[in-house]
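> build me a model:
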Amino acid sequence: MQVSVETTSGLQRQLTVTVPAERIDTDVEKQVVQQARTRRMDGFRPGKVPAKVIKRMYGDAIRYEVLNRVVQETFYEAVQQESLMPAGAPSIEFKTDKEGEDFAYVATFDVYPEIELKDLAGVEVEKATASIKAADVKNMIDTLRKQQSTFKATRGMVKEGFQVNIDFEGFVDGEAFEGGKAEDQDLVIGSGSMIPGFEDGIIGKKKGEEFDVEVTFPEEYQSEALAGKAATFKMKLNEVSKPELPELNEEFFAKFGVSSADEAEFKAEVEKNMAREMNHALKTKTKTAVFDALIAQNEIEAPAAMIDDEVNVLRQQAVQQFGGQAQIDPNTLPKELFEEQAIRRVKIGLLVQEVIKAGNLEATDERVDAILADIAESYDDADEVISYYKGNEQMLNQIRSLALEDEVVDHLLASAKVKEVKVSYEEALKPAQQ
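Okay, the predicted model is just below:
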């Protein structure tokens, strides 16, 4: 077997493998003889089909099967011989394929980048900190009350947060357009469920009024025929309802898992849940900042095959976020939407593995138990949740991966120049910029 390697670009390699004709032809003849013994064919007794008949009828298929098997065997022999580490499956192209001649093929693939790991020694990394104030708890409780609010009919003017029932029909250049008409539609003002300007045009109106609302469809609107167009909606306001907030009582508290009429106990439970969510968000921000710094310190190229795999994972996740609707084919989602995030993920994965190897890191039982305890805290029976995870090896391995990732972050922070930045509760909950 002869092997040659060419670097075509960056991490891409082309491996040309030549296999002696004797190896191919010998394997083909063996398969022909084997099928002559076992294949049943009209006009011949079992085991008596002439080899030349088998070769004439099935020779091409047999040869193709042999060639594919030889490619699988010789490819891994070749990459080991050349000390290459493929990052994904190769693309195979047959170069020469004639009976009696040496067989040659070209395998194209990416290799893993060579990484000379740089840690974060002396690198400034921001670590956000936050605390929960009484006003934050009050705002959260107000939000929970609004979520549980009911609506009561009123003769007053429409305000932000009111619910209306409307009939409407939309016109562009004086012509009604498809999908622009509805009757008895409920709408909460301020929900943002309609195009900009639609809900604002209803504010200040009263039950029974008929009026026009002038809007302009967004340039990126889903219907090309309406995108950027000025439109008039003729409306009739059938009903106006104002929100009524529930009382802070035992019935309300029970909806959030607090079986008590004590308002102080309810506030304490709300604050505890807020603290858990805030701490998770702060931890994620720190992790993002650490990994951003790690990528900045180590300029590496991400293998194309790994990027493609990660894009497919992100596509699947996007479909699940849409509700897992069967009619959405993940492959129809443009690669460009996910490519930047996929590249970042691949780079982080490669660098994290190097950090683990260089630091000889592992997920400790203490950290695994801490993560499990944190997960279980939000359930009624924490011990049952922990036992469930520990009894499921696949789920437990996911927790170990999280614990190991936390070990990596702490290991990197130990050498970094950490700058603590105090932020508000609201700021802490905002997603980290990537």
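> rest of the way, CA atoms for contacts and neighbours
Fine.
> ok so residue 107 is a strand residue?
Yes. Residue 107: assigned to a strand according to DSSP: H, G, I helix; E, B strand; the rest coil.
> how deep is it tucked in, by neighbour count?
Using other Cα atoms under 10 Å, residue 107 is surrounded by 18 other residues.
> one more to line up against the first:
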Amino acid sequence: MNHKNADADKKSVSKADNTGDLQPAVQDKDENVLIRRFKISMSKEDIASEIEALAVQYSQKVKMPGFRQGKVPVDVVKKVYKQALKEEVIQQAVSKLAFAQIEKDKIAAASEPYVEKIDNPEGEDFQADIAVETLPEIKLPDLETLQVRIAAADLHGEAFDEAKQIEKVLEANKRSLPVKDRAIAENDLVLLLVQSADKAGKRKWPRQEIYFMMNKEKEAEIAGLHDELLGKKSEEKFTIQRSYPAAAPKKAWAGKDIEHQVEIKAIYELKKPELDDNFLKSLGMKNVEDFKIKLKEEYQHRQEHQKDEKIMEGIYETLLETSQFPVPRSLQEQEVARQLTQNRRPLNFKDDGEKAKFKEMMFAQAEKAVRLSLILEQVHRQHHIAVTDQDLEKEYAHLSQHHSLPEKEIRKYYSEEKKAAELRDHLLNVKINAFIRDKIKINEV
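Now for the predicted structure:
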């Protein structure tokens, strides 16, 4: 807890979050049905005793004129550091007493406790009003009475089309071959040397090599680059004059007249490989038959995975609809912070309206994610689902076969405490999902 001002009312002593100005509007704590309140107190005698003990610690560390370090009299320390000693004792007392009360009353806390009010007159007993957000009571529906409707197309998927899947593999493995005897055409890959300059400001950006894919639908930083390149040949040089609007994708060019000096260094044609021995060898295949067998196996595996995802999505939505309870705001804020940490792209908003919509979307997603997490945790506790040593042994064998590694290497990797915990969490989620899926009826529509 981070209580800093012992005389202030309604000071939060919980850890700060990372949602920044994406915090939702402050809601009156009285409106939150999950807030649990209690009082803590400490006698003036205990306060004096704690101050005395802390002053002894201070006396051994502080430096003061006229005294050697570690030789400052305790009475001098108490006089000089009177306010600091009192504040530190109160801060420690708030934290210790609040958490002790939570443990004593077996409060299922969703957040750290915070101070709503402190009453600490000079020379009197100390009292504080503490509040903490709690986890909700979750009543699960009878899973065996629930039904989930899944479209037949999602359950059965598309039939395996060998020719279509082979074409996809060849398309994904296109090779770039240099072109010298023709002009640039659609779907070519072009290597350019570009130098851009601000005509008014006389600023020049460093020359740089860029690869540009000739795709009419693809937007380029240099406006109209696709049409300028079409029909030109390797080693040609030309100039592009552009006036960019204030909302241009490249901020450095926004609202400016830019001149681009362009040189075509090379042209490449993307060609699909032949389904020959060399290509099959590059994929680790012995022959065409092995390739086709593997292709079908992988397709069926993807189809099965997609079917499982659709079923679990339907199950999750049904659980969310049939399990209504208040979701702790503190957990929503933590989830938003987690999502923002994972999103490494900068957040740029055109205006406050766009920012407000983004904020609303983030907290809606967080509310749903936290609600589902609490439901699954309740399934775990209520039905006593656990990961056994046998589950771990089975997973080690599976990972060994899947990665073509000796089982001892797999065990060594998961010998670290953090990795072992992650594996157990994964297996627990798998078992919870399997349990739910076994109980809930799936109807094909």
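> can you pull the TM-score for these?
Aligned and superposed, the two chains score 0.73 in TM-score terms (TM-score structural alignment, normalised by the length of structure 1); 398 aligned residues with a Cα RMSD of 4.3 Å.
> can I take it that residue 68 of structure 1 is in a helix?
Yes. Per three-state DSSP, residue 68 of structure 1 lies within a helix segment.
> corresponding residue for it in structure 2?
Per TM-score structural alignment, the equivalent position to residue 68 of structure 1 in structure 2 is residue 91.
> go on, residue 292 of structure 1?
In structure 2, residue 292 of structure 1 lands on residue 317 (TM-score structural alignment).
> any idea how far residue 323 of structure 2 is from that match?
Residue 317 of structure 2 sits 10 Å away from residue 323 of structure 2, going by Cα to Cα, to the nearest Å.
> cool, and residue 47 of structure 2?
47 Å.
> again, but for residue 390 of structure 2
Distance from residue 390 of structure 2 to residue 323 of structure 2, by Cα to Cα: 32 Å.
> not counting its own residues, what contacts stretch 301-320 of structure 2?
Outside stretch 301-320 of structure 2, the residues within contact range by Cα atoms under 8 Å, 6 or more residues apart in numbering are 146-150, 154-157, 368, 371-372, 375, 433, 437, 440, 442.
> which of those residues are buried?
148, 150, 154, 155, 371, 372, 375, 433, 437, 440, 442 (16 or more other Cα atoms under 10 Å).
> mind listing what the last one touches?
This points to residue 442 of structure 2. Per Cα under 8 Å, 6+ apart, neighbours of residue 442 of structure 2: 147, 148, 149, 150, 311.
> surely the fourth one and residue 444 touch.
Right, the one you point to is residue 150 of structure 2. Yes. In terms of Cα atoms under 8 Å, residue 150 of structure 2 counts as a neighbour of residue 444; the distance is 5.2 Å.
> superposed on structure 2, what's the mean shift for the helix ranked longest in structure 1?
In structure 1, taking DSSP state H as the definition, the longest helix is helix 263-297. Compared with structure 2 after fitting, helix 263-297 of structure 1 deviates on average by 3.0 Å (mean Cα distance after the TM-score superposition for structure 1).
> buried residues in that helix?
Result for helix 263-297 of structure 1 [16+ other Cα under 10 Å]: buried residues 266-267, 269-271, 274-275, 278-279, 281-291, 293-294.
> likewise stretch 188-199 of structure 1?
In stretch 188-199 of structure 1, counting by 16+ other Cα under 10 Å, buried: 188, 189, 198, 199.
> can you find the partner of the first one in structure 2?
It stands for residue 188 of structure 1. Per TM-score structural alignment, residue 188 of structure 1 is aligned with residue 213.
> how about its match: what's its closest non-neighbour residue?
Closest residue to residue 213 of structure 2 in three dimensions, ignoring its sequence neighbours and counting by Cα to Cα, 6 or more residues apart in numbering: residue 189, at 4.7 Å.
> next one: that neighbour from residue 352 of structure 2, what distance?
Distance of residue 189 of structure 2 to residue 352 of structure 2, given as Cα to Cα: 40 Å.
> which one of those two is surrounded by more residues?
Counted by other Cα under 10 Å, residue 189 of structure 2 and residue 352 do not tie: residue 189 has more neighbours, with 22 against 9.
> so who does that one touch?
So residue 189 of structure 2 contacts 176, 211, 212, 213, 214, 267, 268, 269, 270 (Cα under 8 Å, 6+ apart).
> residue 168 of structure 1 too?
So residue 168 of structure 1 contacts 180, 181, 182, 183, 233, 234, 235, 236 (Cα under 8 Å, 6+ apart).
> what's the mean deviation for whichever strand or helix holds the second one versus structure 2?
Residue 181 of structure 1 is located in strand 175-188, with elements delineated by DSSP states H and E. Between strand 175-188 of structure 1 and the aligned residues of structure 2, the post-superposition mean distance stands at 6.1 Å (mean Cα distance after the TM-score superposition for structure 1).
> kindly report the same for stretch 400-409 of structure 1.
Superposing on structure 2 and averaging over aligned pairs (mean Cα distance after the TM-score superposition for structure 1), stretch 400-409 of structure 1 comes out at 2.1 Å.
> now do stretch 339-347 of structure 1
Mean for stretch 339-347 of structure 1 is 2.7 Å (mean Cα distance after the TM-score superposition for structure 1).
> which other residues reach that stretch?
Contacts of stretch 339-347 of structure 1 (Cα under 8 Å, 6+ apart): 295, 300, 301, 302, 306, 307, 308, 310, 311, 314.
> mind checking how far residue 407 of structure 1 is from residue 294 of structure 1?
15 Å.
> do the same with residue 118 of structure 1
Residue 118 of structure 1 is 8 Å from residue 294 of structure 1, where distance means Cα to Cα.
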